[in-house]
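In: no FASTA, just this:
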């Protein structure tokens, strides 16, 4: 069990689970300037995004 921490310690950026039209699911990120999504694994642009799910973690390692 994780000890309670102040709210500021939990303010981590969310990760994205990106759902593609081809059935693939991958971790990714969104470019704030263009709105395009990119794969965490290889940095390639994901052009067939049909949905995203934000994923929030309590800690990073």
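Out: Cool, got the structure. Fair warning: this is a prediction, and the values are worked out from it, not measured in the lab.
In: CA only for contacts and neighbour counts going forward, please
Out: Noted.
In: Count the residues that sit near residue 53.
Out: Look at residue 53: counted by other Cα atoms under 10 Å, it has 12 neighbours.
In: what about versus this one:
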């Protein structure tokens, strides 16, 4: 899939999040409709993994 086809598509699985981390893919993070963060995923831990609260989307 081309980057332009991924733009603003949600990351819905663990493998998508880990792949985005390994590829240094820029993402954006929303809580509801509010943008709360952006950048690359540096680390994925139990404590930082807020998938129940946040929506992660491809930014690039």
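Out: That came in fine, so what should we check first? None of these values were measured; they are calculated from a predicted model.
In: Got a TM-score for the pair?
Out: Put the two chains on top of each other and the TM-score (TM-score structural alignment, normalised by the length of the second structure) is 0.35; 34 aligned residues with a Cα RMSD of 3.1 Å.
In: show me what contacts residue 51 of the first structure?
Out: With Cα atoms under 8 Å, 6 or more residues apart in numbering as the criterion, the residues that contact residue 51 of the first structure are 18, 19, 20.
In: what's the one helix or strand the second one maps to in contact with?
Out: Pointing back at residue 19 of the first structure there. With secondary structure defined by DSSP states H and E, residue 19 of the first structure is part of strand 15-20. Counting contacts by Cα under 8 Å, 6+ apart, the residues outside strand 15-20 of the first structure that touch it are 25-29, 46, 48-56.
In: In strands only, show me these.
Out: When strands are assigned by DSSP state E, the members of those inside them are 25-29, 46, 49-55.
In: Dump those to CSV, plus distance to residue 39 of the first structure.
Out: Output for those, formatted as CSV (distance: Cα to Cα, whole Å):
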residue, distance to residue 39 of the first structure
25, 10
26, 7
27, 6
28, 4
29, 7
46, 7
49, 11
50, 14
51, 14
52, 12
53, 14
54, 14
55, 15
